[in-house]
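Q: no sequence for this one, just the structure:
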């Protein structure tokens, strides 16, 4: 038996839902901004300089490298190979970030040496 078997029960159900939401739903305040989706829990400070962003990316990759390596040695078989592959990709990403940081520092070093 479905409460939506006829249009009348559907209408009654919708009206009951609206009434329950009105009386028992969370109190909303029109002046409050709408909540941000969960994907915005973490954010980056706007206009942050490139070097700082790369340093934090490097530190994050280093942490993931350690975690994936530790995980790989607790696993066996196919799962271990997957964890080691993830660790290798993280290491490659870290190398790319480090190389970029070195390129950012080179103009400063050249300028200081003049």
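A: Looks like it arrived, so ask away. Note that the structure is a prediction, hence the values are computed from the model and not measured.

Q: rest of the way, CA atoms for contacts and neighbours
A: Noted.

Q: longest helix anywhere in the protein?
A: Ranked by residue count under DSSP state H, the longest helix found in the chain is helix 77-113.

Q: Counting neighbours, which bits of stretch 89-97 end up buried?
A: For stretch 89-97, burial by neighbour count (16 or more other Cα atoms under 10 Å) applies to 90, 91, 93, 94, 97.

Q: need these in TSV with distance to residue 7, can you?
A: Shown next, in TSV, are the buried residues of stretch 89-97 (distance: Cα to Cα, whole Å):
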residue	distance to residue 7
90	56
91	60
93	58
94	60
97	61
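
Q: Check it against this one:
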């Protein structure tokens, strides 16, 4: 019998327990910055629609960075004080 839905994928990576929220936000920001640099480098080596696609990816990453920065602004003082 064929299952109607596949098994969920096995998670290869996890976040260790006990890491502070501030450290998680810092790591998130560094990861987004790296992804943005990679996508921009790739975009600038391409032309036409592929370049535009990768610049779109870079823009999405920048938007995610703005969201992460806002979370850090809102909760940063509370995180540091804890």
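A: Noted; the coordinates are in hand. For clarity, every value in this text was computed on a predicted model and none was experimentally measured.

Q: ok, back up a step: name the nearest of the buried residues of stretch 89-97 of structure 1 relative to residue 71 of structure 1.
A: For those, the closest approach to residue 71 of structure 1 (Cα to Cα) belongs to residue 90, at 13.7 Å.

Q: and the counterpart of residue 28 of structure 2 in structure 1, how many residues sit next to it?
A: Aligning on TM-score structural alignment places residue 28 of structure 2 opposite residue 57 in structure 1. When neighbours are defined as other Cα atoms under 10 Å, residue 57 of structure 1 has 16 of them.

Q: before we move on, which element is residue 57 of structure 1 in?
A: Assigned by DSSP states H and E, residue 57 of structure 1 belongs to helix 50-72.

Q: For that helix, which outside residues touch it?
A: Where contact means Cα atoms under 8 Å, 6 or more residues apart in numbering, the residues beyond helix 50-72 of structure 1 that reach it are 79-81, 83-84, 86-87, 90-91, 93-94, 97-98, 100-101, 104.

Q: what about 6 Å?
A: Residues from elsewhere that reach helix 50-72 of structure 1 (Cα atoms under 6 Å, 6 or more residues apart in numbering): 80, 83, 84, 87, 90, 94.
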